[in-house]
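K.L.:
Show me the folded form of this:
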Amino acid sequence: MQEHLKFYINGEWVDPVTPKTIDVINPATEETFAKISGGSKADVDKAVAAARAAFPKFSQTSKAERVELLKKILTVYQKRVEDIAQACSSEMGAPIGLARSAQAGAGMGHLAATLKSLEEMEFEQQRGSSRIIREAIGVVGLITPWNWPLNQIAAKVAPAIAAGCTMILKPSEVAPITGVLFAEVMHEAGVPPGVFNLVNGDGPSVGQVLAEHPGVDMMSFTGSTRAGIIVAKAAADTVKRVSQELGGKSPNILLPDADFETAVARGVYACFNNSGQSCNAPTRMLVPADKMEEVLAIAKATAEKHTVGDPTKDATMMGPVVSEVQFKKIQGLIEEGIKEGAKMITGGPGRPEGLDRGYFVRPTIFGNVSNDMIIAREEIFGPVLSILPYDTEEEAIAIANDTVYGLSASVESKDADHALRVGRRIRAGQVRMTATAWDSFAPFGGYKQSGNGREFADWGIHDFLEVKAIVGYEGTANL
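P.N.:
From the prediction side, this is the model:
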């Protein structure tokens, strides 16, 4: 049994003010494998005080100093990649191959992208008789989710460091061990005391307290739209900036000229990646009505190639979903799809054959879905794909936009210019074109109820900066 019962505050591992433990469950075994401490307002107060004390000096460090610090963090992170991957696999069920390449790899990618962006960024410019200065916003509260823990920790911590901010991180209490390991990375890299602080705990006891705290200047939150609304309301009384990356119900439009054999398979894999637990998963596949039967056959064959099981085995493609709560929610929504009359193509309720414990979900595909069905409107956050027909391109675009979300979308076509024209009309923060690789330098964030603000590389750094105008200065100092 692992025990991680201390918080990282002011450069030291410290005991919680009031001891309280939280069990961390391995979703593949349903057994407790670790314990963490749950924080309180008193712990948040200590962390905020440390961050505020560190801010005046750290905010005045030079860009060169922060570049060197990020380089050290990246170097230490690279040494700990296997530890991070193993922890990620245990705490949220990611297959170990995915945990190494994508989960731990995403953190490394964001550190590297932020480092490169910081090296190229200018924080001052002269505009006529005014000096425009971009400077650190202050003390920031960071709340990160369980589904891509290192992706979101690195995508917030790295740009906050680059901007000159000090911070308090609250990882998800469902998958907190990777956050503890990240704190160890920060300590070994020599991050100055108080610049980075970690307080574990649940949303009401730590997250909401951070959002309400008058000593916190900004909140950066990734999670559900429901929780994001709570954070925004809690932050409103102190008029702090709130940056949010929230839910999604992303459309994947296959235009009539797409290569359906490859496009459908690619869409299925993208939807089921990470057991479907990605806010930008393309969970609504929109296909020409006259291609529906062909698409369903390809999708069924692709889904049934997915090996579901023990995440410690290299051959496993899909592990469990993260918790009993998520498992029950997904099962309920699959049942809802059946009741609403969607055509079950493969999968369905219950665990995959041969698995009688663990929060494993059968890779599930529904065909002939209409966009008013619950399975087409709610974020399921599991390996469930809805395939919807359309008759015209205009109808496809209308269906794609008929959602409260606007985080991501995909367009498949052999004609890149055609895909671009369609992509321009989709109300989403990111539109991925045919076979596009992940881009850590592209802005990531949503329209509508998918949030506000943008993350990754220089876009993320700008989120943590304030803009100051010094009017009447016409010199050239430091330019």
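
K.L.:
C-alpha only now, for contacts and for neighbours.
P.N.:
Noted.

K.L.:
so who does Thr178 touch?
P.N.:
With contacts taken as CA atoms under 8 Å, 6 or more residues apart in numbering, Thr178 has the following neighbours: Ile84, Ala87, Cys88, Pro149, Leu150.

K.L.:
Most neighbours among those residues, which one?
P.N.:
Cys88 (30 neighbours; other CA atoms under 10 Å).

K.L.:
Could I get the buried residue list for the helix or strand in which that residue is found?
P.N.:
Assigning secondary structure by DSSP states H and E places Cys88 in helix 81-92. Using 16 or more other CA atoms under 10 Å as the test for burial, helix 81-92 gives Val81, Ile84, Ala85, Gln86, Ala87, Cys88, Ser89, Ser90, Glu91, Met92.

K.L.:
Give me the neighbour count for the closest residue to Ala163 other than its chain neighbours.
P.N.:
Take Ala163 and drop its neighbours on the chain: the residue closest to it by CA to CA, 6 or more residues apart in numbering is Ala136, 5.2 Å away. Counted with other CA under 10 Å, residues neighbouring Ala136 total 24.

K.L.:
Among the contacts of Thr178, find me the one that's closest to Phe123.
P.N.:
Nearest to Phe123 out of the contacts of Thr178 is Leu150 (CA to CA; 27.3 Å).

K.L.:
Report how many residues lie close to the closest residue to the closest one other than its chain neighbours.
P.N.:
Leaving aside its sequence neighbours, Leu150 sits nearest to Gly107 (CA to CA, 6+ apart; 5.0 Å). Here the count is done by other CA under 10 Å, and Gly107 has 26 residues near it.

K.L.:
residues contacting Gly107?
P.N.:
Leu150, Asn151, Gln152, Ile153, Ala154, Ala155.

K.L.:
any chance of those residues in CSV, plus distance to His306 and secondary structure?
P.N.:
Listed next are these as CSV, based on distance: CA to CA, whole Å; DSSP: H, G, I helix; E, B strand; the rest coil:
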residue, distance to His306, secondary structure
Leu150, 25, helix
Asn151, 24, helix
Gln152, 26, helix
Ile153, 29, helix
Ala154, 29, helix
Ala155, 30, helix
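
K.L.:
One more, please, to line up against the first structure:
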Amino acid sequence: MNAISNAALSTPLLTPFLVERNKKHFIDGRWVGSASGECIDTFNPATGGLLATLARGRQEDVDRAVRVARQAFEGPWRRFTPGQRQRLIMRFAELFDKHFDELTLLESLDMGAPLHTRLRPGKAALVQTILYYAAQARNIQGETPHNSLPGQVTTMILKAPVGVVGAIIPWNGPLFAQMHVLGPVLATGCTAIIKPAEDASLTVLRTAELLVEAGLPPGVVNVVTGIGAEAGAALAAHPDVNRIAFTGSTGVGREIIKASAGNMKRLQLELGGKSPDIVFADADLDKAVPGVAMGVYGNSGQICFAGTRVFVQRSIQAEFLERMSAFGNTLKVGDPLALETDLGPLITQRQLDRVLGYVEQGKQEGAALVSGGRRLGGDLANGYFLEPTLFGNVSNQMTVAQEEIFGPVASVIPFDTADEALALANATPYGLASGVWSANVNTVMKMVHGIQAGTVWVNCYGMVDPAVGFGGYKESGYGWKGGAAQIDGYLYQKAAYINVTA
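P.N.:
Next comes the predicted model:
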């Protein structure tokens, strides 16, 4: 593993958006301070230095944003035709493309993702996602089913926007996460209040500005910053919010389910994961090793679907461990703004301590630390940098194999037969994603049909297309991101019975 440093770590590199470091809520198309006047600090994870100050949203701020969103839903926005909504989304796509370098710089400063290896290569996928939702604005259809009623009764099934949507999005990729809220909201004619994570809110705030510049009426999309237990909880329980879209931990997801009971909110929950990535002896290791490794180490392991439980057929386990360790040692960890960086820091000191705690627990439970496992020092000592970490000699019952670590920690677990691999893969309360590496189509199809997860990647890992979508199973949540199923989640059905003889 190679650690790198860069002058950017010590140089205050600003975008125009960060000239003013005190950030307010974005409500009704303008900047609004918190009702309490309180703020929270957010830090650059690469340096540990103060990056910006955010308004600390509470119940009163959420109430204001929901009230504005309801007024916008009942106001001019309701009269936008599908074609008008589509054109607005396409204008937003143009602005997003134009300002992409600024947005990715903000995200890199805010949450530490490498600018050149993770964020900027994702430009095409993000623009494609926005354009997909633009197409869906014209693709909402009802039905005119025949009926068996007496007389001349015409029946129709109509679809209408559910109303006000509350979205609580995570810190590990807000630039991506917000698109799976903004897209269906704008395509269907809903309105939204977004509560970004307190550790990474800047790209969401900047995006809200761009939406208004694209022609979105004020109040259609609002952003309330703050702490999850305060602003997020208030949004989840608000009686005038019709739908909640949440991405985060399973524990918080349970609390949102309870909070939704007050007015029977619709929910879309993408929760925790402990995804299996299964490597058979006939796999092409030249592709499987880097594919599996980046399925764990990408974004420094801070990905909900990270394939951290790596099941390797016993006959190739020694070779696989050697090759994956060698690959991990080639990854450059350091300044997320540097061209050569592969992995940036973890989001906070708190998260770094949490991941290091799991590393120690893994060693105590008998797992063999093959490589990594240490915080980086030197020029990187003030940031939250951790080496990519690989454990061997892991059993599926160990803590590192069962609990979501959310850091660059892979656990290699041996298996002998396909049936054993399937049983081990499913021996978890989670069911978010999975991977299979094999050249045998029979083996592949056995795994595809047998694995209990919302996504199965075969001879690849982490691909997501907006037309196909993504979602969880078991304690990894329910609801769908992308595809027709997600659009339907932002609509409700109503039946009309028209007696033409009356």
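
K.L.:
How much space separates Ile73 of the first structure from His110 of the first structure?
P.N.:
12 Å (CA to CA, to the nearest Å).

K.L.:
And the two? Which one has more around it.
P.N.:
Per other CA under 10 Å, whichever of Ile73 of the first structure and His110 has more neighbours is His110, with 28 against 23.

K.L.:
Not counting sequence-adjacent ones, nearest residue to the aligned partner of the more buried one in the second structure?
P.N.:
His110 of the first structure maps onto Thr129 of the second structure when the alignment is built from TM-score structural alignment. Closest residue to Thr129 of the second structure apart from its sequence neighbours, by CA to CA, 6+ apart: Pro466 at 5.7 Å.

K.L.:
That neighbour: how many residues sit nearby?
P.N.:
20.

K.L.:
quick one: secondary structure of the aligned residue in the first structure for it?
P.N.:
Under the alignment (TM-score structural alignment), Pro466 of the second structure pairs with Ser440 in the first structure. Secondary structure, DSSP: H, G, I helix; E, B strand; the rest coil: Ser440 of the first structure is coil.

K.L.:
Ok, Leu388 of the first structure next?
P.N.:
From three-state DSSP, the assignment for Leu388 of the first structure is strand.

K.L.:
quick one, what contacts the counterpart of it in the second structure?
P.N.:
Here Leu388 of the first structure is matched to Ile413 in the second structure, going by TM-score structural alignment. Neighbouring residues of Ile413 of the second structure by CA under 8 Å, 6+ apart: Arg309, Val310, Phe311, Val312, Gly392, Asn393, Val394, Ser395, Asn396.

K.L.:
just checking, the last one touches Leu424?
P.N.:
Yes: using CA atoms under 8 Å, Asn396 of the second structure makes contact with Leu424 at a distance of 7.0 Å.

K.L.:
So Tyr132 of the second structure lies in a helix, does it not?
P.N.:
Yes: according to three-state DSSP, the state of Tyr132 of the second structure is that of a helix.

K.L.:
ok so, going back, what residue of the second structure takes the place of the residue nearest to Ala163 of the first structure?
P.N.:
Ala136 of the first structure maps onto Pro161 in the second structure, by TM-score structural alignment.

K.L.:
Please report how far the closest residue to Trp480 of the second structure other than its chain neighbours lies from Asn426 of the second structure.
P.N.:
Spatially, and ignoring its direct neighbours in sequence, Trp480 of the second structure is nearest to Gly471 (4.8 Å; CA to CA, 6+ apart). Computed with CA to CA, the distance linking Gly471 of the second structure and Asn426 of the second structure is 16 Å.

K.L.:
of those two, who's got more company?
P.N.:
Gly471 (22 against 17).

K.L.:
Verify the stated contact: that one with Gly479.
P.N.:
Yes: with contact defined as CA under 8 Å, Gly471 of the second structure reaches Gly479; the gap is 6.3 Å.

K.L.:
what is in contact with these two at once?
P.N.:
Contact with both Gly471 of the second structure and Gly479 is made by residues Glu270, according to CA under 8 Å, 6+ apart.

K.L.:
Could you tell me which residues touch both of Asn396 and Leu424 of the second structure?
P.N.:
Joint contacts of Asn396 of the second structure and Leu424 (CA under 8 Å, 6+ apart) do not exist.

K.L.:
now the helices for the stretch 301-450 of the first structure?
P.N.:
All helices of the stretch 301-450 of the first structure, identified by DSSP state H, counting those that start in this stretch, fall at 324-339, 374-377, 393-401, 416-424.

K.L.:
Could you dump the ones you listed into JSON lines with distance to Met1 of the first structure added?
P.N.:
Shown next, in JSON lines, are those (distance: least, CA to CA, whole Å):
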{"stretch": "helix 324-339", "distance to Met1 of the first structure": "20"}
{"stretch": "helix 374-377", "distance to Met1 of the first structure": "39"}
{"stretch": "helix 393-401", "distance to Met1 of the first structure": "46"}
{"stretch": "helix 416-424", "distance to Met1 of the first structure": "49"}
